Structure formats: structure tokens, C-alpha cells
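**Student:** Turn this into a model:
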Amino acid sequence: MKLLAIDCAANLCAACVYDATAKQELGHQVLDLGKGHAEQLMAVIAEALEASATDYAGLGAIAVSVGPGSFTGLRVGVSTARGLALALKIPAIGVTTLEALAAEAAAAFPGRAVLAALDAGREEIHAAFYDERLVLTYGPAAATLADVVAMAKETSPVLAGTAAALISASARLAAAKGAGERPKPLYMRGADAKPQAGFILSRQER
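**Tutor:** As a prediction, the model looks like this:
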């Protein structure tokens, strides 16, 4: 069976044709866009099909990245996959970004647990933990960096994803520092929020 995979979860607008029977990629096309997935995706798919010498009629399924990722990119990718699947009367299959990262890491480091993690910004990590058999045991979930670092220190998994370097660095620093004072926020400037003068009540004399 030939499968068309679509990924618009992040900056990339990508499509790949994969032969599930032969277990090999037949052709792909990737654009690093940042934005504009809706305008480019169908052309990217057409080029992937051409590179693989396959047409829509030769497909047996559509796979699509369902996130975490860019809201707009995910919407474009998922709606396109569902539309194509409906028109071709074939299944549409969702795959999370974290699953894909974990599978890639597990192939490179067989027999190791995997922590797939994406830096979501605003001090938030999107993470999922997979055991040595690639069975999901945690997540997908939004977590703090401290929580994910603690998980990494406890299990020593393979780290995969955009937050991997951040987690690894934090874990190394924490190990070097050891136990000490309780962590406190490091504020580099004062709070933005200040009382509004018009709402300050005058002190009543008694």
C-alpha cells in the first residue's frame, strides 16, 4: 500500500509518499515556509506524487501530523488530509508530532526510552514519554521545564525534539549544582502591573 503523509505542523510544508509493503520512501517534497501552508500544500503534494511516480488513484491512505504545532498549519494539513481521504474513499490517519519524533529516536537508539519534547514558548514544554517498547506512558501533555527535566533525570531517556537541548542543558546544570536553596524566580526588572492612582483609597483618620 502506498501512503501519502502530510506535515504542516511547524515551519515546514511537507509531503511524502511511502510504500508500506516495501517499507521505503518513494518521493517527497519539503518547503520551509513559516507561513503560507494553505497556498503551497497542494503543489507540494503534487511534486511528492510526481517524484514517487504515483498518482492519487494509487494511494491507499493519507497520514497527517495532528500536532502539537502551529494552529493554522495544523488546520490546513488536517483539513486537506480529510478532504483528500473523503474524495478518494481511503482512510485518513492522524499522527502526533511527538509520536513521529519518538519513532525516529527509537530507530536510531533501539531499546531506549524516549522523551519527545517541543519548546512551546512561554516556559511551556509539550512532552510525551515512551518506554523501551515505544509504548506511550506519559502525555502528550503541556508541562513545565522543571517537570520534564525531573523526568529526564529519573529515567535517562533519549531526548528528541526542539526542547531536547534545553532539557539536556538544564539537567546537566541541576546535576552539577546539587541540592541547595529552594528555587526562586530571577526577576530582571520590576513588575509591569502597578496600582492605578485613581483607584487608591485615601487612609481614613480615626
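
**Student:** rest of the way, CA atoms for contacts and neighbours
**Tutor:** Noted.

**Student:** how far away is the nearest residue to Asn11 once chain neighbours are set aside from Pro110?
**Tutor:** Spatially, and ignoring its direct neighbours in sequence, Asn11 is nearest to Gly34 (4.0 Å; C-alpha to C-alpha, 6 or more residues apart in numbering). According to C-alpha to C-alpha, to the nearest Å, Gly34 and Pro110 sit 33 Å apart.

**Student:** Going along the chain, name the strands of this protein.
**Tutor:** 2-7, 12-19, 24-32, 59-65, 92-95, 114-121, 124-130, 136-143, 158-160 (DSSP state E).

**Student:** remind me, longest helix of this structure?
**Tutor:** For the chain, the longest helix by residue count, based on DSSP state H, is helix 71-88.

**Student:** Can you lay out the strands of the chain as JSON lines showing distance to Ala46 and mean neighbour count?
**Tutor:** Shown next, in JSON lines, are these (distance: least, C-alpha to C-alpha, whole Å; neighbours: other C-alpha atoms under 10 Å):
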{"stretch": "strand 2-7", "distance to Ala46": "11", "mean neighbour count": "25"}
{"stretch": "strand 12-19", "distance to Ala46": "9", "mean neighbour count": "22"}
{"stretch": "strand 24-32", "distance to Ala46": "9", "mean neighbour count": "17"}
{"stretch": "strand 59-65", "distance to Ala46": "13", "mean neighbour count": "22"}
{"stretch": "strand 92-95", "distance to Ala46": "18", "mean neighbour count": "17"}
{"stretch": "strand 114-121", "distance to Ala46": "29", "mean neighbour count": "23"}
{"stretch": "strand 124-130", "distance to Ala46": "32", "mean neighbour count": "23"}
{"stretch": "strand 136-143", "distance to Ala46": "32", "mean neighbour count": "15"}
{"stretch": "strand 158-160", "distance to Ala46": "30", "mean neighbour count": "21"}
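
**Student:** Could you also give me the structure for this second sequence? I'd like to compare it with the first:
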Amino acid sequence: MSCILHIETSTAVCSVAVSEEGQSIFVKEDFQGPSHAVSLGVFVDEALSFVDNHAMLLDAVAVSCGPGSYTGLRIGVSMAKGVCYGRNIPLIGIPTLEVLSVPVLLYQELPDDALLCPMIDARRMEVYAAVYDRSLVVKRKTLADIVDENTYLEYLDKHPVYFFGNGATKCRDKITHPNAHFIDNIYPLAKMMFPLAEKAVANRDYKDVAYFEPFYLKEFVATQPKKLL
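**Tutor:** Model prediction:
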């Protein structure tokens, strides 16, 4: 197991956590944002002081890498890179929609054939969403969806599908299939990143600190129709 600093800034919530031996041991969260430019530096300084004061060796930094807020992701990734450079430790990038799924998998009772559809609000009736099974195997990659009653029928006709995240609330009136279930108050939080980060460490799945960017800023946006940007 490793000691990892986690940074999550993809939505209006700003959060920082430290995990060691697979357990969250330090957490700071601000739900009053977006206030990443003000809060993140303070939270990271407190987290690093906590690590140093307890004579722990920080092994890596994990950062949520999108999709999400353009500004929030830039701030979070810049901070993560700075810590990695300063301490000469590796960088881990965790997809935001996977981070959103962790509390659902940990704390919700789901049927064996359930599918998860985390959603990040993209304004109007648009969301960034993906579809996973209970093992977080991708059943449909992240896309920008314009949501109507037919958007997820191919999954809803065969499985119970659980929708959550800050983009899900506005979809309740559109997605009325009997297999559609909505879970409220699910946020991407740093303290939920550690299972995914530990897996990345075990697989040595690290990012190039010099060139890493949130995929929302590069690969994802570059492939979307201009009207969604």
C-alpha cells in the first residue's frame, strides 16, 4: 500500500485527501464553491504538513482528470504537477466519472446486473456521461450526450441503470424508463479516489508530469461537435 495525496476539482466542490494503507487519513472539503483558486492551495498545504508532521513518505499524487469544469481541472492538475515536481513523485490521473462511481459501489445495494451512469452537467440538456458495470468495466466510453427519453434505451431495456452526479437531476423528467434509478447527493470527492489510485500504483500506471493534461481539455473536447463546447 502507498501514501497518496488526492486532489479533486472537477466540479464546484473542492476536495483534498491523503490515504495510507488503503485508508483515508486526512480530508478537506469545500462545498461552497467554486472556490478552487482560494481553497485548493490551503488544503494541499495542510495535507502536506499533515504528511510531514507524521513522518510519512508521500508516494504519489492522484488528480481527477475530467470531464468537468475547465477552470477547476486546470487548477487541480497544475497543483498536482507542482507537488509531483517538488517532491519528485509520480502523477496518477483518475477519470472523474470513475471517482463519482466509487461511493455508489461502496454504499449502495445494487443488483448484480446493474449498470452505472455517472453524469457531469454540461448545461442545457447536455451531460458528460459514461456507462460502467459493477466492476467499473466500461460499457460505453465517456461522451457528451444531449439527453432525451431515448438516450440510454439500449441499456435500460436490458439492465437496471443507476444515474447520479450533478448532471443527473435535470434528466429525471426525460429518463422515465422503469429500469432507470436516480441516486442523489453523489459528488466526486478526493476521499473516494484512493481505491482507484491504489490500483494505478499497483499497475504502475503513471502519467508524464510534463505533458499530462485533463482529457477534457485535449482529447475529449477535440472530438466533440462545436455546439457542445
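
**Student:** After superposition, what is the TM-score?
**Tutor:** The TM-score (TM-score structural alignment, normalised by the length of structure 1) is 0.73; 170 aligned residues with a C-alpha RMSD of 2.3 Å.

**Student:** Please tabulate the strands of structure 1 in a markdown table, including the columns distance to Ala51 of structure 1.
**Tutor:** Shown next, in a markdown table, are the strands of structure 1 (distance: least, C-alpha to C-alpha, whole Å):
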| stretch | distance to Ala51 of structure 1 |
| --- | --- |
| strand 2-7 | 12 |
| strand 12-19 | 9 |
| strand 24-32 | 5 |
| strand 59-65 | 14 |
| strand 92-95 | 22 |
| strand 114-121 | 30 |
| strand 124-130 | 33 |
| strand 136-143 | 34 |
| strand 158-160 | 29 |
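
**Student:** Of these, which is nearest Ala106 of structure 1?
**Tutor:** strand 114-121 (6.9 Å; C-alpha to C-alpha).

**Student:** Enumerate every residue touching the corresponding residue of structure 1 for Ser135 of structure 2.
**Tutor:** Aligned counterpart of Ser135 of structure 2 in structure 1: Arg133 (TM-score structural alignment). Shown in contact with Arg133 of structure 1 (C-alpha atoms under 8 Å, 6 or more residues apart in numbering): Gly111, Ala113.

**Student:** do Thr137 of structure 1 as well
**Tutor:** Here Thr137 of structure 1 is in contact with Ala128, Phe129, Tyr130, Asp131 (C-alpha under 8 Å, 6+ apart).

**Student:** Quick check: the gap between it and Ala14 of structure 1.
**Tutor:** According to C-alpha to C-alpha, Thr137 of structure 1 and Ala14 of structure 1 sit 29 Å apart.

**Student:** What of Thr72 of structure 1?
**Tutor:** Distance from Thr72 of structure 1 to Ala14 of structure 1, by C-alpha to C-alpha: 15 Å.

**Student:** sorry, back to before: isn't the residue nearest to Asn11 of structure 1 up against Ala14?
**Tutor:** No - between Gly34 of structure 1 and Ala14 there is no contact under C-alpha atoms under 8 Å: 11.9 Å.

**Student:** Relative to Asp45 of structure 2, how far out is the one residue sitting closest to the centre of structure 2?
**Tutor:** The centroid of structure 2 falls nearest to Thr96 when counting by C-alpha atoms, centre = their mean (2.1 Å). The gap separating Thr96 of structure 2 from Asp45 of structure 2 is 23 Å, by C-alpha to C-alpha.

**Student:** What lines up with Asn166 of structure 2 in structure 1?
**Tutor:** That one, Asn166 of structure 2, aligns with Thr162 by TM-score structural alignment.

**Student:** which residue packs closest to its match, ignoring adjacent ones?
**Tutor:** Leu118 (4.9 Å).
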